[in-house]
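Asker: Just to be clear, the model below is a prediction. Sequence and coordinates:
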Amino acid sequence: MAHRLFNAALAGLLALGVCLGALSMSAAAHAAPVKLVALGDSLTAGYGLPPDQGFTVVLEKALKARGYDVTVVNAGVSGDTTAGGRARLEWTLGDTPDAMIVELGANDMLRGIDPGASRANLDTILKTITERKIPVLLAGMYASGTYGKAYVDRFNAIYPDLAQAYGVPLYPFFLEGVATEPRLNQGDGIHPNAAGVQRVVEGILPYVTRLLDQRAHGG
């Protein structure tokens, strides 16, 4: 009798241990920061800036200041085109992001790449991300008028068209308020300086917080 009672008590303790362990693992998983990955080019990579002044670092600080437990991962590569982003997408997804920002296309435009090719690359990127149920914010780019109206119209249509096709939020112009403003750009007139990055983050921040809020609520 005593032996049976001991075995029953031992089984109960083991079961309790399993439950507590599962609860502990669940709590740890819940406590892990949200991993937000920014897939982009030099604009997200922080070209020409000290590491603490780049886009992803400044964005992470801004999000944490608003109470978000988040790690913003810099997956920007200077000089990258949409084709480059597409080529390294699987490697980036290997970092198991909880949410993503896609900011690509500026270098396509600067090189005069056919907008049809840029559209196809971004289409594949968004298709892959959305199929994996990863919330994503698409950051758009505008073409320079020096390429002519036909090119500008085709390029500028890429981002709203794809955002609508995949049902993802769009921040229309990543460099809103910064492009063509000398005081907010480095000497090349293309890449934001520290003040420019702050302005970029201020502009995109409401879109990012909505993305994270929708993720948190399963939207």
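Answerer: Arrived safely.
Asker: Could you use CA atoms for every contact and neighbour count after this?
Answerer: Will do.
Asker: next structured bit after the longest helix seen in the chain?
Answerer: The residue-count maximum for a helix in the chain (DSSP state H) belongs to helix 2-31. Later in the chain than helix 2-31, the nearest helix or strand by DSSP states H and E is strand 34-40.
Asker: putting a second one here so we can go through both:
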Amino acid sequence: MKLVCIGDSLTTGYGVSRDVSWISTVKNSLKIDIVNKGINGDTTAGMLSRSFMDVVEKNPTHAFIMGGCNDIMANYSLNMIEDNLYEIIKESLNHNIIPILGIEPPIIGELAVLYWGTDSNYGLINKNQILYRKWIIDICNKISIEYIDFFKLFSIKLKSTTPKNLYIDGVHPSKLGHELMSNLALSRLNKILNL
């Protein structure tokens, strides 16, 4: 069994040391072959352009696919983001690779504005993230593939803690954020992969 993870900085583990990033924790716990192909700042178009080389050619049994945050922050259309993600899913399925989608945590505007500036409309970003999450859940249900909902996880946790505990900058998770992500991912992957 082999799992290749393709995505952006939330897959790479930007902002925390590699050994505490959620994918590293999952890899150490599951003891299966996991390859991290996250690239900081990547978009769904970038992921699509490299998915054959970074996923298909690695010959995995499963592909974890998570992206879209950078597209949404750059104000790209949701239709384009969804089309790119769907093409990555189809490419995996066409090569007998089982896709698992990730839904990225919400962006916290009041914290992100301190680190990333005031150029972005965080209200619109949040609205588009919610619509994108709904689309991912709908497409997964439609074609019977699994997903891991980090958006829901963080939304629930934010009711009992401050954003500064879960994020380093309103976009990227803190060490605690990665710990929560790894716990959810381990729980879901154990079921999905029948471990």
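Answerer: Structure received. Everything numeric in this text was worked out from a predicted model, so none of it was measured.
Asker: Neighbours of the aligned partner of residue 63 of the second structure in the first structure, how many?
Answerer: Here residue 63 of the second structure is matched to residue 100 in the first structure, going by TM-score structural alignment. Residues lying near residue 100 of the first structure (other CA atoms under 10 Å) number 24.
Asker: again, but for residue 194 of the first structure
Answerer: 21.
Asker: Trace it over to the second structure, please.
Answerer: The equivalent of residue 194 of the first structure in the second structure is residue 175 (alignment by TM-score structural alignment).
Asker: Can you verify my assumption that its match contacts residue 16?
Answerer: Yes. Contact status for residue 175 of the second structure versus residue 16: in contact at 6.2 Å, counting by CA atoms under 8 Å.
Asker: How much space separates the match of residue 194 of the first structure from residue 122 of the second structure?
Answerer: With distances taken as CA to CA, to the nearest Å, residue 175 of the second structure is found 24 Å from residue 122 of the second structure.
Asker: Likewise for residue 15 of the second structure?
Answerer: 21 Å.
Asker: what do you get for residue 109 of the second structure?
Answerer: Per CA to CA, residue 109 of the second structure is found 5 Å from residue 122 of the second structure.
Asker: Could you do residue 188 of the second structure as well?
Answerer: Taken as CA to CA, the span from residue 188 of the second structure to residue 122 of the second structure is 30 Å.
Asker: all strands for the first structure, in order.
Answerer: Shown for the first structure, the strands assigned by DSSP state E span residues 34-40, 70-76, 99-103, 136-139, 170-171.
Asker: Distance to residue 61 of the first structure added to those strands, as a markdown table?
Answerer: Listed next are the strands of the first structure as a markdown table, based on distance: least, CA to CA, whole Å:
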| stretch | distance to residue 61 of the first structure |
| --- | --- |
| strand 34-40 | 13 |
| strand 70-76 | 9 |
| strand 99-103 | 16 |
| strand 136-139 | 19 |
| strand 170-171 | 20 |
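Asker: Let me know which of those strands is the nearest to residue 55 of the first structure.
Answerer: Closest to residue 55 of the first structure of these is strand 70-76 (CA to CA; 8.4 Å).
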